[in-house]
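Trainee: pasting a predicted model and its sequence here:
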Amino acid sequence: MTDKPIALVTGAAQGIGYACAEALTEDGYFVILADIQDSVHAAARTLGGAGMICDMGDAAAIAAMFDQIEVNHGPVAALVNNAGIAAPGDFLNYDLDSFERVIDINLRGVFLATQRAANTMVDKGIEGAIVNMSSINAQVAIPAIPAYCASKGGVMQLTKVAALALAQHNIRVNAVGPGSIDTEMMAGVNANPDAMKTVLSRTPLKRAGTAREIADVVAFLCSKKASYVTGESIYVDGGRLGLNYTC
């Protein structure tokens, strides 16, 4: 057990998830990093937290993870639902198994983790915070990632629903929607000058964002500084959604 408030970050072995775990550690949380990759354990040791293996597309694994956290560490006071996959493909030939896998991790897993964390928060009287990782693709679409776009649109609405349902318990639920962020997922774009030119043409700030820039917004939403913010999706996108043309 720890005397610090506990934060759980999913998909935290690298990238945005790891940056969120780092920011929350700096804010005084004992952070549990969950991921499907074994490297999560080394990442957790670096931050002085705990690492757990969990497939966020597996309902039983999610339940078991929360059981273990509560027994070994205590109840979760801040949850960051960051785990997600994209699985690009041609729309006309998009595989149903791929579609369902994306929805299972990106949307159903977010629902299950939010519901489980919230139930414990209510039982323990914890005025907690939940942050879901959305995307600008909750608002704008890319034809090659149909399941991802659908899942992030669902996350946006699920965030609103959960915020309304949990407001009476002073549990806040918000979402963060990244634009083009310099992570492993964007590595192929970074290596292609033409692709990068296209990205920058639709980004008014003319650069990719960093994982830490997303994490700082997540940490804000988990903090008392955001005590009157709930049901919101905050887009951290360098101005992308406000742009109605590309050059």
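Mentor: Received the coordinates, thanks. Just so it is clear, the structure is predicted and the values come from calculations on it, not from any experiment.

Trainee: hey, let's count contacts and neighbours off CA atoms from now on
Mentor: Fine.

Trainee: once you drop chain neighbours, what's closest to Arg101?
Mentor: The shortest distance from Arg101 to any residue other than its chain neighbours is 7.0 Å, reached at Gly57 (CA to CA, 6 or more residues apart in numbering).

Trainee: same deal with Ile69?
Mentor: Pro75 (7.2 Å).

Trainee: hmm, the one you found is touching Leu8, no?
Mentor: No - at 9.8 Å, Pro75 and Leu8 do not qualify as touching, with contact defined as CA atoms under 8 Å.

Trainee: the more surrounded of these two?
Mentor: Leu8 (32 against 22; other CA atoms under 10 Å).

Trainee: correct me, but that one touches Ile32?
Mentor: Yes - counting by CA under 8 Å, Ile32 is a contact partner of Leu8 at 4.8 Å.

Trainee: picking up where we left off before, any idea how far the residue nearest to Arg101 is from Asn106?
Mentor: 8 Å (CA to CA, to the nearest Å).

Trainee: more neighbours, these two?
Mentor: Asn106 (29 against 23).

Trainee: surely the more buried one touches Phe99?
Mentor: No - using CA under 8 Å, Asn106 is not in contact with Phe99; the gap is 10.6 Å.

Trainee: tally of neighbours for Ala191?
Mentor: Ala191, neighbours per other CA under 10 Å, totals 10.

Trainee: second structure for comparison follows:
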Amino acid sequence: MSPLFNLTGRTALVTGSTRGLGFSYALGLAEAGASVILNGTSAARLEEALGRLREAGHRACGYVFDVADESAIEQVFAELDQHQVAVDILINNAGIQHRQPLLEVSLADWQRVLDVNLTSAFLVGRIAARRMVARGTGGKIINIGSLTSEAARATVAPYTAAKGGIKMLTKAMAAEWAAFDIQCNAIGPGYILTEMNKALVDNPDFDRWVKASNPTQRWGKPDELVGTAVYLASQASNYVNGQTIYVDGGWLATL
């Protein structure tokens, strides 16, 4: 492995990482040498995910906490402090979806999606960055955006608003924290074969639309995002800041 991409000796926290893309990111960073900290809301899923990583020989631990709960986040980082565990890499991946026409979306559903998809990145990012700044050794923050950071689609307005916010939050983080050698960037996945997208994959009309509107004529695979995550987590990206890299098979490049 090139030393540019070697994460040995680094510790990464990946939110929403007990399954789906979050687990793929965590596994990819672990394979690059990092110790990983998983997060989820289900203790059973967390233990299953940790078991998979440990069986593969990777160093991993995990915490069950709500990424939109500031006090819970503070408690987890306080425990990490007690164990002298420093988070060098943060991937703000946790997210939920809510599909409904905008005219019918309740304030509660709107707020829930923004809290989990956007506010959590601010909360976890801020507390991680405070420690990175205090240590003086820099760090990497990777926020997970979406195609909807750039383009809207009917029935997912709260998600679109949140992911558009992720793009600009990433720029704001870079503007304020670059001076402390913290690189803050985002990944914008395209249409990926995940559990969250299962209903879309199983919908023949939507499946045809995805394939017809993408130059690759297929859905993406979770492991096709890992290289970008490792790059942004590594010293290879030390002068990359405030950017969103879209891993979408060319979807945004076409009309």
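Mentor: Structure received. Note that the coordinates shown come from a computational prediction; the quantities given were computed from them, not determined experimentally.

Trainee: picking that back up, so what does the residue nearest to Ile69 of structure 1 match up with in structure 2?
Mentor: Counting by TM-score structural alignment, Pro75 of structure 1 lines up with Ala86 in structure 2.

Trainee: ranges for the strands of structure 2?
Mentor: Counting by DSSP state E, structure 2 has these strands, from start to end: 11-14, 35-40, 60-64, 89-92, 139-144, 182-189, 244-247.

Trainee: could those go into CSV alongside distance to Ala157 of structure 2?
Mentor: Below are the strands of structure 2 laid out as CSV (distance: least, CA to CA, whole Å):
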stretch, distance to Ala157 of structure 2
strand 11-14, 25
strand 35-40, 24
strand 60-64, 28
strand 89-92, 20
strand 139-144, 17
strand 182-189, 17
strand 244-247, 20
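
Trainee: rewinding a little: map the residue nearest to Arg101 of structure 1 across to structure 2 for me.
Mentor: Gly57 of structure 1 maps onto Ala68 in structure 2, by TM-score structural alignment.

Trainee: how close does that match get to Val124 of structure 2?
Mentor: 8 Å.

Trainee: ok so, going back, nearest to Ser234 of structure 2, out of the strands of structure 2?
Mentor: Proximity to Ser234 of structure 2 (CA to CA) singles out strand 139-144 among the strands of structure 2, at 7.9 Å.

Trainee: now do the closest one: distance to the chain's middle.
Mentor: 8 Å (CA atoms, centre = their mean, to the nearest Å).

Trainee: which bit of structure 1 covers it?
Mentor: Counting by TM-score structural alignment, strand 139-144 of structure 2 corresponds to residues 128-133.

Trainee: center of structure 1, which residue is that?
Mentor: Most central in structure 1 under CA atoms, centre = their mean is Asn82, positioned 2.2 Å from the mean C-alpha point.

Trainee: just give me the match in structure 1 for Thr41 of structure 2.
Mentor: For Thr41 of structure 2, the residue aligned by TM-score structural alignment is Ile36.

Trainee: going along the chain, name the helices of the stretch 101-250 of structure 2.
Mentor: 107-114, 120-135, 157-177, 198-201, 204-213, 226-233 (DSSP state H, counting those that start in this stretch).

Trainee: could you dump those helices to CSV with mean neighbour count and distance to Gly220 of structure 2?
Mentor: Shown next, in CSV, are the helices of the stretch 101-250 of structure 2 (neighbours: other CA atoms under 10 Å; distance: least, CA to CA, whole Å):
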stretch, mean neighbour count, distance to Gly220 of structure 2
helix 107-114, 16, 24
helix 120-135, 19, 24
helix 157-177, 21, 19
helix 198-201, 14, 11
helix 204-213, 14, 10
helix 226-233, 21, 12
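
Trainee: turn the ones you listed into a markdown table, including distance to Val247 of structure 2.
Mentor: Listed next are those as a markdown table, based on distance: least, CA to CA, whole Å:
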| stretch | distance to Val247 of structure 2 |
| --- | --- |
| helix 107-114 | 23 |
| helix 120-135 | 20 |
| helix 157-177 | 14 |
| helix 198-201 | 18 |
| helix 204-213 | 14 |
| helix 226-233 | 8 |
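
Trainee: for Thr254 of structure 2, find the nearest of those.
Mentor: Judging those by CA to CA, what sits closest to Thr254 of structure 2 is helix 204-213, at 7.9 Å.
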